[in-house]
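Chemist: Predicted coordinates and the sequence they were generated for:
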Amino acid sequence: MNSPASPIKPLAERMRPTHLDDFVGQHHLVGSGQFLNQLIDSGRLPSLLLWGPPGSGKTTLATILAHSVSARFIFFSAVLSGVKEVRQIVGQAREALELDHRPTILFVDEIHRFNKSQQDAFLPHVESGLLTLIGATTENPSFQINAPLLSRCQVLLLAPLGPDDIKKVLQRALVDPVKGLGALHLEIEDQALTMLAEAADGDCRRALNQLETVAALAREQEKHPTSEESTDSEPMTITVELVRRSLQQKTLRYDARGEEHYNLISALHKSLRDSDPDGAVYWLGRMLIGGEDPLYLARRMIRFASEDIGNADPQALQVAINCREAYHMLGSPEGELALYQAAIYLATAPKSNAVYACTHRVRADIQRTGSLPVPLHIRNAPTRLMKDFGYGKGYQYAHDDRDGLVLQEHLPSELAGNTYYEPTNRGYEAVIKDRLTKWKQILKQRAHDHDHPSRKK
């Protein structure tokens, strides 16, 4: 028989609650009068999709719900199994319903690992009621679950556990003599408990795994204490120093191809747009530490320089391009400094989306009017034949004018007079706007003088 100190099952698995009253966290779902309590009271479960980060309780909730309605519960991993196994489960579910009148709840862990055509295997059986599907996913169901299946499931959003909830789970594990570490009679310093809870980054499973590791270190330290440990720390006490020694570099929740990627790049982009350098460097740091490709971040900042700054600060684009080149030359970690420098520059630069808005107006007119011909007077005429057809006729050479301005139309006649670029009053664009305004006034006066030569002063 295994002692509590050397269990076969990991601590996180042993401490998994079996009743809703013992479940910690997700108060918006499991609190008194909340949705899951109401489901259990009703005795009927709809098909559900549990969407949340690792260690937030998706598998535990599914197990508790299944047992609360006395249904057959089948655990199914989308990583380890395929459509063939689904067919076998369907046959067993049909037999159980006919012989024992017992419904079957199929829990599909990491359901997003099934592609959308594979997900179709569940659809007719969920629709007929033969299977109640509970899917668990860390990815946004809007993108990862096919629409027909998504429409037949209730989506429940689970949040990362807060430090206080994780502390409660860790304290329970320390005192539970059967499932937990209570037989070891361990004590833990308050600050050490806080460190463990915060290092878990919202992942309850990670917190329990780390506690199990620290507990093993504490037992080993009791057997072979150093002279310093024998005077500064009490036996079988989990100290701050012990936790610090056991904790490796924190692994942040980040998936370079998943929703967290899009959440963080959105936060970075909006911090830059809102001129918040502190928010910008924080989200940039989160993505770099999470393992994002630094050159991807550099490319996004190049795009930002044109989209959200444009000519309000023409230097911004050059800064962003130089940032990419600097990182390409230096690599990590030295080159990351250029990314931070560029982010701060972009965040503190004057903002304008006039160039971005201009492109939309241009595209809209092109889509609406098609391939309008170039006006003849601004066509090049390298051959005699082209000149005979009127190419370049009447063209005015701007450099021959005292102001460098000419009164001629450059748009197709169907679009004559349209304005696409509308500069703002911010940054260098204010200079551009003032310049364009003066040019338009000069040209307007020339047009007036041309139409009314007798009134020319």
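Modeler: Perfect, I can see it now.
Chemist: For the rest of this, base every contact and every neighbour count on C-alpha atoms.
Modeler: Will do.
Chemist: Excluding covalently adjacent residues, which one is nearest to residue 97?
Modeler: The shortest distance from residue 97 to any non-neighbouring residue, by Cα to Cα, 6 or more residues apart in numbering, is to residue 103 (5.9 Å).
Chemist: pretty sure that neighbour is in contact with residue 67, am I right?
Modeler: No - in this structure residue 103 lies outside contact range of residue 67 using Cα atoms under 8 Å: 11.5 Å.
Chemist: and here's the other structure:
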Amino acid sequence: MEPDLFTAAAEERQEREPGGSPLAVRMRPRTLDDVVGQGHLLGPGSPLRRLVGEGAGGPAGPASVILWGPPGTGKTTLAYVVSHATKRRFVELSAITAGVKEVRAVIESARRESGAYGRETLLFLDEIHRFSKAQQDSLLPAVENRWVTLIAATTENPYFSIISPLLSRSLLLTLEALTEDDIRGLLHRALADPRGLDGAVELADDAEAHLLRIAGGDARRALTALEAGAGSALAQGEERLTLAALEAAVDRAAVRYDKDGDQHYDVASALIKSIRGSDVDAALHYLARMVEAGEDPRFIARRLMISASEDIGMADPQALPLAVAAAQAVAMIGFPEAAITLSHAVIALALAPKSNAAVTAITEATADVRKGLAGPVPPHLRDAHYQGAGKLGHGSGYQYPHDLPGAIAAQQYAPDAVHGKRYYHPTRYGAEARYADVVERVRERLAGE
């Protein structure tokens, strides 16, 4: 939707009046210097600075910018700041509701404005990953001919969700999740700023800590929760927002969990041990605590990948690929949807048959190596590809397994120091029972039995 003079006046009035619009809207930065976080994108000479400078006669910025980052990191905010600073005609579309028809109408309007009045158009397209290939194709002529300056926002990996022609013509800027210090500064600003709560309420320390936890790096979520809590407190005649009042307002209990303290490791340990113990319900409880505490989903996914090999291993060889796929999905989608993916993985791992044979195998092998049980590689296994290797006897007598029945050659592979050692002790659980039979037969064949 394209704002006119009346819309702009209404927006300014809402920013001046505390009850006129949501707190997150009222606290929206007006300049790039007011933006919280994203310092790596806002330095002197950065593309965003150039976009702002272009309207004031500065150097021309890129014709298309794609902002990629988690929710609440300021993608929409940056687009508004650039549009206000450059005085361009601003048009906003959402890929959720707009289609090719709306995109073409905006482009045609932009061409008319440029030709008739010399007025440039900035098109902000939110959720561009929801556009189909054909819909994204419709943007290419406008980007190539600079009929519009496109700022597109996405929460999904653009290399998977945006077509290559548009991606190659755009400058990709990655936004990072806001830190707790970023969110804390934003909350303090909202409490004191006349556009925000204007000092009407004081925030208790434990309530602030809870806001930081439930925000999960999302500025919009933090301000929305603060507004709900402050409104509830003021309605009851209270000028101090306590933890209890905040919890009641946002209907979300404070999770006793310190991401940097002992409980961080205690809860993570309990999650893995519950999976190891096959208690799927306990595992889901600890997963929920980590999610609600704002734990980094990538940390959880890494722990699950370790568990897949450490506690399941060959009892279910598909556990590790599943955990890796979950980690990749989490990296691509982020919270809140990533919680579903993590739940999927936790359930699968908790209910999988268990084996620690992979752990004991590498532990025993490593222990022998550290004892000095190594020794030279048998001559017939040494590299025989370089000139002169034959004179040294390298490769001599080597039997090529694929030329033999069963593709197993009864020859010595381990050095003398550990020849005959058994490191892999398979269990009889799950798929590993089959591998136990296989390894027994293979070892007999290797021994020439």
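Modeler: Perfect, I can see it now. Note that the coordinates shown come from a computational prediction; the quantities given were computed from them, not determined experimentally.
Chemist: How alike are these chains, TM-score-wise?
Modeler: TM-score for the superposed chains, counting by TM-score structural alignment, normalised by the length of the second structure: 0.60, backed by 321 aligned residues with a Cα RMSD of 4.7 Å.
Chemist: thinking again about what came up before, comparing residue 103 and residue 67 of the first structure, which shows the higher neighbour count?
Modeler: Shown here are residue 103 of the first structure and residue 67; by other Cα atoms under 10 Å, residue 103 has more neighbours (21 against 15).
Chemist: Quick one: map that one onto the second structure.
Modeler: For residue 103 of the first structure, the aligned position in the second structure is occupied by residue 120, per TM-score structural alignment.
Chemist: swap in residue 200 of the first structure?
Modeler: By TM-score structural alignment, residue 200 of the first structure lines up with residue 215.
Chemist: residue contacts, the residue nearest to residue 349 of the first structure when sequence neighbours are not counted?
Modeler: Closest residue to residue 349 of the first structure apart from its sequence neighbours, by Cα to Cα, 6+ apart: residue 313 at 6.6 Å. Contacts for residue 313 of the first structure (Cα atoms under 8 Å, 6 or more residues apart in numbering) come out as 349, 350, 351, 427, 428, 429.
Chemist: In contact with the residue nearest to residue 97 of the first structure, which residues are there?
Modeler: Taking Cα under 8 Å, 6+ apart, one finds 71, 72, 93, 96, 97, 130, 131, 132 in contact with residue 103 of the first structure.
Chemist: so what does the helix or strand the fifth one falls within touch, helix or strand wise?
Modeler: Taking DSSP states H and E as the criterion, residue 97 of the first structure maps to helix 83-100. If you count contacts as 3 or more Cα pairs under 8 Å, 6 or more residues apart in numbering; DSSP states H and E, helix 83-100 of the first structure packs onto strand 104-109.
Chemist: Report the angle between the strand it packs on and helix 83-100.
Modeler: Angle, strand 104-109 of the first structure to helix 83-100, by axes from the mean of the first three to the mean of the last three Cα atoms, to 10 degrees: 160 degrees.
Chemist: Where does stretch 76-87 of the second structure end up in the first structure?
Modeler: Going by TM-score structural alignment: stretch 76-87 of the second structure matches residues 59-70.
Chemist: starting at the chain centroid, how far to the helix holding residue 97 of the first structure?
Modeler: 38 Å (Cα atoms, centre = their mean, to the nearest Å).
Chemist: now stretch 273-288 of the second structure
Modeler: Centroid separation for stretch 273-288 of the second structure versus its chain: 23 Å, with Cα atoms, centre = their mean.
Chemist: cool, and stretch 242-259 of the second structure?
Modeler: Computed by Cα atoms, centre = their mean, the chain-centroid distance of stretch 242-259 of the second structure equals 25 Å.
Chemist: one step back: tell me which residues are up against the match of stretch 76-87 of the second structure.
Modeler: The contact list for stretch 59-70 of the first structure (Cα under 8 Å, 6+ apart) reads 16-20, 40, 43-45, 72-73, 102, 105, 107, 109, 134, 136.
Chemist: Quick check: buried residues in that stretch?
Modeler: By 16 or more other Cα atoms under 10 Å, the buried positions in stretch 59-70 of the first structure come out as 59, 60, 61, 62, 63, 64, 65, 66, 68, 69.
Chemist: quick one: the helices in the stretch 151-300 of the first structure?
Modeler: 163-175, 190-199, 204-223, 227-232, 240-246, 259-273, 277-290, 294-304 (DSSP state H, counting those that start in this stretch).
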